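**Student:** Below is the structure, and that's it, no one-letter string:
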């Protein structure tokens, strides 16, 4: 029997946002990676190489022979990997990093989210059991749903409700992993907050989460620029809760924390909030996002929480007067407003205990906001396919 390498991993979601950055980091740290890709994807090796090269061309080329493609599907038992390949991987893989997920708030994607997020987690646990290896599972801090106040890393099912299909299915997926752990499985769960692009380059491969709000600012800035010189000078007022913070964290900080935690034996069986220790005020983020796009006739209105909720409710009610546009507006309100009310705080005590002073995410300052949004603007806020 071939001896198992202590430095070989199976990685799902390796062409996704966090997964691709994590893949490159693992290569840099001396790991051999088996990238799981769907069988239907053509030129999958070229696609992975292209994605890694966008992060760092030199690093990607340097480690070009330190990884390979494995065809499969996370929604199938044992990831749909054929028997011969399973036997090979069983003797080589030391860890499984399961990053593949569907990040969609659209209720129409309920069945797809169940298949990818929940069934994918179940299949990941079964594969980890077969291989007798650790499972490193990428969850989200927002499995907390509508909870308020301090949210601790060791808390899970606190009777919370969920605001969208993503929160619900990721909660159920984490439940699968935890139940597997109760039966002896070895896992580490990582819960990042709102992930944005690289702190140095702004690079991102998908533009969800906060990018959807920034996209709104960008679109309206273009509209008002077209209206220059016309009689259209009233300002846009954006209400923001005065005390609210927005827990943004750059993808490089997330990956750094995941990698370091994955190397610690004391991390096994624990859950970690990969969140920013010093999140910026929501008003600061909005103001500087608006400045990036030169959106001059926008005013930030600092309000108490109850006023924001009242305004959101009024906007919801009035939207029924505007047919299709109104429906879109209601979707935006129900999806994003709850994330900006500042009513919850994610404790990262466990991360601090394990990593100590080495956990130092880049500050979300003016330069970082500008960097990540200019990159998104250059790509027209469209997910990068290659």
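**Tutor:** In hand now; what should we look at? Since the model is a prediction, treat every value here as computed from it, not as a measurement.
**Student:** contacts and neighbour counts: CA atoms only from here.
**Tutor:** OK.
**Student:** Next, the buried residues of stretch 302-314.
**Tutor:** Within stretch 302-314, the residues that count as buried by 16 or more other C-alpha atoms under 10 Å are 302, 305, 308-309, 312.
**Student:** okay, now the one to match up with it:
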């Protein structure tokens, strides 16, 4: 197949590009500039380079910034679009940017796909379009609900927009939860979520070691230890996305989530073990004892994630399990060994 990717230079997009090329597909990668294009090319083995084509463009612009000349060259040649590119921020001060990239940008790539006469449009969204609900089904969520932040709302609006084009091509929405490193190597290109926690722990450990004083009392980190975090390795995400090429059913939504997510307590015990840093204790979000200035600095990077650290969300993934079965792929098993590999991959990077 000939496949057009947005977000091909990002964490998921790069891994998806490599797998598609490895399976014999041709990839047309949309890139905003030469530097990003060159970085992607450098990650692709020489024997696969002849099926990687760079397309200059920017989803923030009409027709995704693709020139009329390139549109004419691609017309009728692209079978499938994977729309992965998005703006990820939980800072509500960036509301305008979030909606411009995540909603208008999706409209721009949809219009380009329509112009190119593609057969399939695969929209990579997020599992966190459920707003303040605790359970999500594999269906469109109403926009008439409260959202934790504008990122969630922008992604939910984008999903509704995609379904408006269901008569133009075969559409599917894929909703990954919290994407972490490769399950086999731990390799990751992310500073978000789990990796923000790891970074905070590393900095706090160094700060305490520099103090060269008696062992201090344990540093408190605000987090509900019983709540679970829905972590999914990037290779699992990519496997589901590729399986969709052959087996996704029209207009279906697929949760790329973890049916048995680890608790915060479990994740943090592994993290403390890998860092050899046990001077931290988890305290609930209802903690009223007051944090020290040092603890406030420790917790500050994760402040925007507090709503996620205090609750367990449940995602139905029945559609995805059917997709995996048809593709002869195993369900996700994020066991202790795999999670330790993912954490150590960042700790030792």
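**Tutor:** Sure thing, it's come through. Remember, it's a predicted structure, so these values are computed and weren't measured experimentally.
**Student:** that older thread, report the two of the buried residues of stretch 302-314 of structure 1 separated the most.
**Tutor:** Taking C-alpha to C-alpha as the measure, these span a maximum distance of 14.4 Å, between 302 and 312.
**Student:** what about the helices in the stretch 151-300 of structure 2?
**Tutor:** 194-211, 234-247, 264-275, 293-299 (DSSP state H, counting those that start in this stretch).
**Student:** which strands and helices sit next to the last one?
**Tutor:** I take that to be helix 293-299 of structure 2. helix 194-211, strand 219-222 (3 or more C-alpha pairs under 8 Å, 6 or more residues apart in numbering; DSSP states H and E).
**Student:** Tell me roughly how far the last one lies from structure 1 on average.
**Tutor:** Its aligned residues in structure 1 lie a mean 4.0 Å from strand 219-222 of structure 2 after superposition (mean C-alpha distance after the TM-score superposition for structure 1).
**Student:** same question, the first one
**Tutor:** After superposition onto structure 1, the mean distance of helix 194-211 of structure 2 to its aligned counterpart is 1.9 Å, using mean C-alpha distance after the TM-score superposition for structure 1.
**Student:** winner for burial among the helices of the stretch 151-300 of structure 2?
**Tutor:** Scoring these by mean neighbour count under mean count of other C-alpha atoms under 10 Å gives helix 234-247 as the most buried, with a mean of 19.
**Student:** ok now that helix, how far from the chain's centre?
**Tutor:** 14 Å (C-alpha atoms, centre = their mean, to the nearest Å).
**Student:** likewise stretch 334-344 of structure 2?
**Tutor:** For stretch 334-344 of structure 2 - counting by C-alpha atoms, centre = their mean - the centre lies 18 Å from the chain centre.
**Student:** hmm, who's touching that stretch?
**Tutor:** Contacts to stretch 334-344 of structure 2, defined as C-alpha atoms under 8 Å, 6 or more residues apart in numbering, come from residues 180-187, 232, 258, 260-261, 267, 270-271, 274.
**Student:** Looking at those, state which has the most neighbours.
**Tutor:** residue 180 (30 neighbours; other C-alpha atoms under 10 Å).
**Student:** need the helices of the stretch 151-300 of structure 2 in a markdown table with distance to residue 87 of structure 2, can you?
**Tutor:** Output for the helices of the stretch 151-300 of structure 2, formatted as a markdown table (distance: least, C-alpha to C-alpha, whole Å):
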| stretch | distance to residue 87 of structure 2 |
| --- | --- |
| helix 194-211 | 17 |
| helix 234-247 | 18 |
| helix 264-275 | 26 |
| helix 293-299 | 24 |
